[in-house]
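1. here's a sequence, model it:
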Amino acid sequence: MSFLVDYAIVALLTIPAAIVVAVLGLLTFGLGWGLYAILVPAIAILYVGFTMGSRRQATPGMRLAGIKVERLDGAAMDPVLAVLHGVLFWASVTVLTPLVLVVGLMTRRKQLLHDVLLGTAVVRDRV
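-> Prediction:
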């Protein structure tokens, strides 16, 4: 459910951005329309960076589910690590599905591959 909530928010944020790109394309005689190729990934990256990289360490969908991402060294998540976490999640799921789930069954903290590589874990939020 968490993923679906976040996916819907990214989709809603894409609508005004697409309108801006359309106007930019008209002003640049079509050159600006090339931004459509990176529009959704750019919005998703910014969304993850600003939400998971915030002091709450969770996207709105994750907060709704009562989970957050924590670093194993105890430091707070920063936007760069949050973006890297999201990108590695998508890359590992795309390349290794469903084998990426096997890693979660074998690790002590039930971490997936991207969590192991980054030193993070998804935990229940205590709040």
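
2. CA only for contacts and neighbour counts going forward, please
-> OK.

3. relative to the whole chain's centre, how far out is the helix ranked longest in the chain?
-> Criterion DSSP state H: the longest helix present in the chain is helix 2-27. From the chain centre to the centre of helix 2-27 is a distance of 15 Å (C-alpha atoms, centre = their mean, to the nearest Å).

4. do stretch 71-87 as well
-> Counting by C-alpha atoms, centre = their mean, stretch 71-87 comes out at 11 Å from the chain centroid.

5. quick one: contacts of that stretch?
-> With C-alpha atoms under 8 Å, 6 or more residues apart in numbering as the test, stretch 71-87 has contacts from 45-46, 48-50, 52-55, 57, 69-70, 114-115, 118-121.

6. to compare against the first, here's the next sequence to fold:
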Amino acid sequence: MSQNTADRPNLPDPATAPELFEGLLTRRAFAYLVDVMILTCLVLVISMVGAILGFFTFGLAWLSLLFALPLAIIAYYSVTLGSPRRATVGMQMMDIVLTPTRGQPLDGWMAVLHALVFWVSIWICWPVTLLFALFTPRRQMIHDFIMGTLMVRRSPMLRHWQRMSMADQYNV
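-> Purely as a prediction, here's the structure:
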């Protein structure tokens, strides 16, 4: 997949809009840590409730944990990344947002697939996934390329898209 500005003229370019990518990898790392803490708390709460209910349901609640825990994690990503804010809680705290690059909407299913590909790529070979982002101009990781997404800083992005829409109006 080519990421030239000629192919996607509305895609932000680090040369012309560096403020969108300043400190992006550091922000992504801290957002990841915040999200892992939130997911850990979510898993612990569901596990404790399941453990207590397991005694009253003769173990059926313990069996349901096999489905409830992954569904809770999937729901977290689908509700946060699939929302109009297009960011998890950690991403919102770090002022970053997930943006589709292929012209398709970022809905709940795409958010879930993005998270799934992220976790699989991290699980398979996390050093390569992280190093990949150091050598791409837009600081995209492997899962961003696969899913056709781009992570940018939110507040400068809003100003960038406003400038782009104004330029499009004057070019008409």
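
7. report the TM-score for the pair.
-> Aligned and superposed, the two chains score 0.84 in TM-score terms (TM-score structural alignment, normalised by the length of the first structure); 127 aligned residues with a C-alpha RMSD of 2.1 Å.

8. coming back round to it: quick check: next helix or strand after the longest helix of the first structure?
-> Per DSSP states H and E, the first helix or strand lying C-terminal to helix 2-27 of the first structure is helix 39-51.

9. can you tell me the SS state at the residue opposite Ala121 of the first structure in the second structure once aligned?
-> Using TM-score structural alignment, the partner of Ala121 of the first structure in the second structure is Leu150. Secondary structure for Leu150 of the second structure, judged by DSSP: H, G, I helix; E, B strand; the rest coil, is strand.

10. in what helix or strand does the closest residue to Leu150 of the second structure other than its chain neighbours lie?
-> Distances taken as C-alpha to C-alpha, 6 or more residues apart in numbering place Thr99 nearest to Leu150 of the second structure, at 5.0 Å, with adjacent residues excluded. Using DSSP H and E, Thr99 of the second structure sits within strand 96-100.

11. what range does that strand cover in the first structure?
-> Under TM-score structural alignment, strand 96-100 of the second structure corresponds to residues 67-71 of the first structure.

12. how far apart are that stretch and its match in the second structure?
-> Stretch 67-71 of the first structure differs from its equivalent in the second structure by a mean of 0.4 Å after superposition (mean C-alpha distance after the TM-score superposition for the first structure).

13. and the helix or strand hosting Gln92 of the second structure, what's buried?
-> Using DSSP H and E, Gln92 of the second structure falls within helix 89-93. Neighbour counts using 16 or more other C-alpha atoms under 10 Å place 89-92 of helix 89-93 of the second structure among the buried residues.

14. now which residue in the second structure aligns to Ala11 of the first structure?
-> So, by TM-score structural alignment, Ala11 of the first structure is matched to Thr40.

15. quick check: its match vs Leu33 of the second structure, distance?
-> Thr40 of the second structure is 10 Å from Leu33 of the second structure, where distance means C-alpha to C-alpha, to the nearest Å.

16. great, nothing more from me.
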